[in-house]
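In: compute the structure for the input listed below.
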Amino acid sequence: MTIEFCAINKPEDWMEMVAEQFGTSVTDNGFSVPPSVGSGFFKQYYPLPWLTLTYISFVAYEPMTMIRRSVENSKWIPVMFYINEHKHEQIIGTSTKTVGIDTLDGIFMPSSSIPTEWSFPPKRRYENITLTFNKDWLRKMDMAHESYIGRLLHSDKAFYLFETITPAMQQILDGIKSIAEGDALFSALHLHGKAIELLTMFLEKLEKRSEVKSLSNLNLNDVEAVFRVRRRILQSLGNVPSIPELASEANMSSSKLQKCFKQVIGKAIAEYALSEKMEWAKRLLSTRLYSVSEVGYKVGYANLSHFTEAFHKYHRIKPKQFLDSL
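Out: This next block holds a predicted model:
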């Protein structure tokens, strides 16, 4: 089954568009997945005129693909939080990535001009919470154009951003699920507060990108090149290639690659490689199959004290203490 949609003038129209392809209709700002297709629901809430909260939870009996077609100049910007336990594939052009709640790409915010699609395996629950805001509202909030998001939206350049779901965000997302699935008094008011809090947390996290002084006008080739570089880093964590080597593979200058990588992934290349290396080290230690020195060597450290220092700085615990705590 394939569901196609695009950014539209009103979030309500999106729900109608998707419901029709499921062979059903919208009632009370949502719809249930027909039993012939699967189980679950799509639901939208409207905390404010410029903000929509969408909660999706469904299981499909057959493989499903959802395709987001590109359009130009949509005023609505989605911030998608992948909260499903099972990972699924997200595809941009010829690049495929695996995303889920515990990946470094648990959140993504695309402009309307870059298409993407998602593939869901059958009989596995997919859950997503999306905040969709009107960029004209945010532009008014940032009259001086000083914030990162303000500069991004005022530039009118194509973008595709990824972020990580923090523990604090996870608590809010769990709260939204609990409220939406219940029938408590003042639930709409509670969802209003949770949606505002979640959006604020996301924008504050995004602001950490503010050291990117100029914004690249990303096209699909740029995004695919960033993903190729990301994949190469993940394949070579024990000996990460130099930035000139990665730039050559991406067919970009070193400066352009670093700017595009930071804009898409949200971290500088060196910072991203270190974070993945430290997460890998933690996973290796968690198996209890390796000593601290063996893990340090596997992730590329010839000097044990350098590995210990890097692990402690990233995880706030020394690797030996972490191993002993298991």
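
In: CA only for contacts and neighbour counts going forward, please
Out: Noted.

In: for the stretch 201-326 of the chain, just list every one of the helices.
Out: Along the stretch 201-326 of the chain, counting by DSSP state H, counting those that start in this stretch, helices occupy 220-235, 243-250, 254-265, 269-286, 292-298, 304-315, 319-325.

In: F81: which of those helices is closest?
Out: helix 254-265 (15.1 Å; CA to CA).

In: tell me the buried residues in the closest one?
Out: By 16 or more other CA atoms under 10 Å, the buried positions in helix 254-265 come out as S254, L257, Q258, K259, C260, F261, K262, Q263, V264, I265.

In: what of stretch 160-171?
Out: Y160, L161, F162, E163, T164, I165, T166, M169.

In: may I see those residues arranged in CSV, with secondary structure and distance to N73 as well?
Out: What follows is the buried residues of stretch 160-171, written out as CSV (DSSP: H, G, I helix; E, B strand; the rest coil; distance: CA to CA, whole Å):
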residue, secondary structure, distance to N73
Y160, strand, 14
L161, strand, 17
F162, strand, 20
E163, strand, 23
T164, coil, 26
I165, coil, 28
T166, coil, 30
M169, helix, 29
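
In: which one of these is nearest Q44?
Out: Closest approach to Q44 among the buried residues of stretch 160-171 (CA to CA): M169, at 19.5 Å.

In: was I right to think that closest one contacts L199?
Out: No. Shown here, M169 and L199 do not form a contact pair, counting by CA atoms under 8 Å, at 9.5 Å.

In: picking that back up, dump the buried residues of helix 254-265 to TSV, plus distance to L246.
Out: Listed next are the buried residues of helix 254-265 as TSV, based on distance: CA to CA, whole Å:
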residue	distance to L246
S254	8
L257	8
Q258	10
K259	13
C260	13
F261	11
K262	14
Q263	16
V264	16
I265	15
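
In: return the member of those residues nearest to M278.
Out: Among the buried residues of helix 254-265, and counting by CA to CA, the member closest to M278 is I265, at 17.2 Å.

In: show me what contacts the closest one?
Out: Taking CA atoms under 8 Å, 6 or more residues apart in numbering, we find I265 in contact with D105, L161, F162, E163.

In: count the neighbours of the first one for me.
Out: Okay, so that is D105. 20 (other CA atoms under 10 Å).

In: can you pull the contacts of it?
Out: V99, F162, E163, T164, I165, I265.

In: repeat that for 7 Å
Out: Applying CA atoms under 7 Å, 6 or more residues apart in numbering, we find D105 in contact with V99, F162, E163, T164.

In: for the residue nearest the centre of the chain, give its distance to V37.
Out: Residue closest to the average C-alpha location in the chain (CA atoms, centre = their mean): I107, at 2.0 Å. If you measure I107 against V37 using CA to CA, to the nearest Å, the figure is 27 Å.

In: to compare with the earlier structure, here is another sequence to fold:
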Amino acid sequence: MGQKIYPFSRYTFFITLVLHVEAVLPMKSYIRIRKGSNLIEDLSTEFYNVSTSDAVNLPSSLGSGKIRGLYFPSDLSLYLGKYHLIVPWQQETINEKDSTTFCISASIMSNEISIKKDGEWLKTNYNGPNSVLFYSYGSSVEVAYPQNEPLKTITITFTSATVSAIMDQPDVLNGLDPISPFLYLDEAVPEAETLIRKLACIGGESEPSKFEIYLAVLNLLRLTLYRSFVIKERYNSSGLLKEDAEKMFAIRKKLMENSHQTIKIAELAAEVGMGQSKMTRLFKQVFNRTLYQFAQKAKVIKAKDLLNSRNYNVSQAGYMVGYTNMTHFAKAFKKYYKVNPGDYLKRVLGDKISS
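Out: So this is what the prediction gives:
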């Protein structure tokens, strides 16, 4: 069977060599995840660089920075990248069928990356760790990063043995025994963002202890597995038709892309060809929040993206996502991110790459 692409997520690691021509076109390169492999060793081969047991430098033709590996019990590994690219960076990561390895990956940057899906490049607006990739063995993912962007990446690799040692949730264990390869793409909820940013700080002045790092990795792993398998299983087992589920995700996408607009239930229902009461009921069933709750969430997520870009102040961001009362905007932002937008912007401006 072919690789499935779901709206939920798993993360992965991507790296690329580039060729300097007039248009600065990226040159395709590959990383293969093999059973028992170490990504640092694989990257050193790809980069033609000598590595230590836990780090490899980027080639100077690509930019500056390095990727570091941290290793924990039960096949659990964390790979951290911190670099500045001087050319576009494109990479296909191939997770071989017999690797038995799962990958979770996220990035922190101030611009966009592109993910190749169904043969077409799609822009994903990161502006911080807003998306997470989670994929299985037997699958592959292709990602392109822009040049002149400071960038941090985290990648977690693990096996089913890693999870069975710490979790006994049946839906999770079943999900880690897939019939066919999968790749999930999911938003990073606030709890996940906090963990991603904590891990991205490793190597800085406020580096957490290895025990704290281990706990953060386990918590991010737990959260990703729960969102990918347990929540998904809730609506799969509820008798929800695939066609209806696809309509719910189409509505979700529309709300995210039009966060500045006022939600109109009648128009949404007509657009997807569904009754209003059925649409609102199914949306709550799938996403565990009402349409209005999700619309407010979409507004503050977009506002956070605008603040992360460093191009807008708090009032501008609030107005751009549809708020006319800045007190209401600040209250909604703080409800979701546990910090008011003014303090959040100060934090962003004080950090070169939104970490």
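
In: got a TM-score for the two of them?
Out: The TM-score (TM-score structural alignment, normalised by the length of the first structure) is 0.66; 292 aligned residues with a CA RMSD of 4.8 Å.

In: so which of the helices of the stretch 201-326 of the first structure gets nearest R151 of the first structure?
Out: Among the helices of the stretch 201-326 of the first structure, if distance is taken as CA to CA, the winner is helix 254-265, at 12.3 Å.

In: so that closest one versus helix 269-286, what angle?
Out: With axes from the mean of the first three to the mean of the last three CA atoms, to 10 degrees applied, the angle from helix 254-265 of the first structure to helix 269-286 works out at 50 degrees.

In: what's the angle from helix 254-265 of the first structure to helix 220-235?
Out: Using the same axes, to 10 degrees: helix 254-265 of the first structure against helix 220-235 is 90 degrees.

In: strands of the stretch 1-150 of the second structure, start to end?
Out: 4-6, 17-18, 26-27, 30-33, 55-57, 63-72, 76-85, 89-95, 102-108, 112-117, 120-125, 131-135, 140-145, 150-158 (DSSP state E, counting those that start in this stretch).

In: pull the residues that contact the third one.
Out: Outside strand 26-27 of the second structure, the residues within contact range by CA under 7 Å, 6+ apart are L17, V18, L19, P88, W89, Q90.

In: between the buried residues of stretch 160-171 of the first structure, which is nearest K177 of the first structure?
Out: Nearest member of these to K177 of the first structure, counting by CA to CA, is M169, at 12.4 Å.

In: check contacts around the closest one.
Out: L198.

In: and V300 of the second structure, by the same measure?
Out: Per CA under 7 Å, 6+ apart, neighbours of V300 of the second structure: F333.

In: check E16 of the first structure too.
Out: Contacts of E16 of the first structure (CA under 7 Å, 6+ apart): S25, V26.

In: make it 10 Å
Out: Neighbour list for E16 of the first structure: F22, T24, S25, V26, T27, N29, G30, F31 [criterion: CA atoms under 10 Å, 6 or more residues apart in numbering].

In: try G266 of the first structure
Out: Neighbours of G266 of the first structure in contact, by CA under 10 Å, 6+ apart: 104-105, 161-164, 205-206, 208-209, 212, 259-260, 272.

In: what of E85 of the first structure?
Out: When contacts are counted by CA under 10 Å, 6+ apart, E85 of the first structure touches G100, I101, D102, R124, R125, Y126, E127.

In: how does it look with 8 Å?
Out: Counting by CA under 8 Å, 6+ apart, E85 of the first structure has contacts G100, I101, Y126.

In: hmm, the second one is touching I83, no?
Out: Spelled out, it's I101 of the first structure. Yes. Judged on CA under 8 Å, I101 of the first structure makes contact with I83 at a distance of 4.8 Å.

In: and the two? Which one has more around it.
Out: I83 (24 against 21).

In: that one matches what in the second structure?
Out: The pairwise alignment with the second structure assigns I83 of the first structure to I108, based on TM-score structural alignment.

In: pretty sure its match is touching T155, no?
Out: No. Between I108 of the second structure and T155 there is no contact under CA under 8 Å: 11.9 Å.

In: re earlier: now the contacts of E85 of the first structure in JSON lines, with distance to L153 of the first structure?
Out: Listed next are the contacts of E85 of the first structure as JSON lines, based on distance: CA to CA, whole Å:
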{"residue": "G100", "distance to L153 of the first structure": "26"}
{"residue": "I101", "distance to L153 of the first structure": "26"}
{"residue": "Y126", "distance to L153 of the first structure": "30"}
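
In: three-state assignment of P208 of the second structure?
Out: coil (DSSP: H, G, I helix; E, B strand; the rest coil).

In: which ones are touching it?
Out: P208 of the second structure neighbours (CA under 8 Å, 6+ apart): K198, C201, I202.

In: can you flag which of those residues belong to helices?
Out: K198 (DSSP state H).

In: show the buried residues in the contacts of P208 of the second structure.
Out: K198, C201, I202.

In: and the last one, what's its match in the first structure?
Out: Taking TM-score structural alignment as the criterion, the aligned counterpart of I202 of the second structure in the first structure is I176.

In: test my guess that its match contacts K194.
Out: Yes. The pair I176 of the first structure / K194 is scored as a contact, 6.6 Å apart, by CA under 8 Å.

In: how about the nearest residue to K123 of the second structure, chain neighbours excluded?
Out: S114 (4.5 Å; CA to CA, 6 or more residues apart in numbering).

In: for R222 of the second structure, see how far away that neighbour is.
Out: Where R222 of the second structure is concerned, S114 of the second structure sits at a distance of 27 Å (CA to CA).

In: then K302 of the second structure?
Out: Taken as CA to CA, the span from K302 of the second structure to R222 of the second structure is 26 Å.

In: what about those two, which has more around it?
Out: Neighbour totals were compared for K302 of the second structure and R222, and K302 leads with 23 against 16 (other CA under 10 Å).

In: tell me how far T93 of the second structure lies from K297 of the second structure.
Out: 32 Å.

In: do T45 of the second structure as well
Out: Distance from T45 of the second structure to K297 of the second structure, by CA to CA: 43 Å.

In: neighbour-wise, which of those two wins?
Out: Neighbours were counted for T45 of the second structure and for K297 using other CA under 10 Å; K297 has more, 20 against 14.

In: what lines up with that one in the first structure?
Out: In the first structure, K297 of the second structure lands on S275 (TM-score structural alignment).

In: wait, which of the contacts of I265 of the first structure is closest to E12 of the first structure?
Out: L161 (24.1 Å).

In: contacts only, for the closest one.
Out: L161 of the first structure neighbours (CA under 8 Å, 6+ apart): F108, M109, P110, Q263, V264, I265, G266.

In: cutoff 6 Å now
Out: By CA atoms under 6 Å, 6 or more residues apart in numbering, the contact list for L161 of the first structure reads F108, M109, V264.
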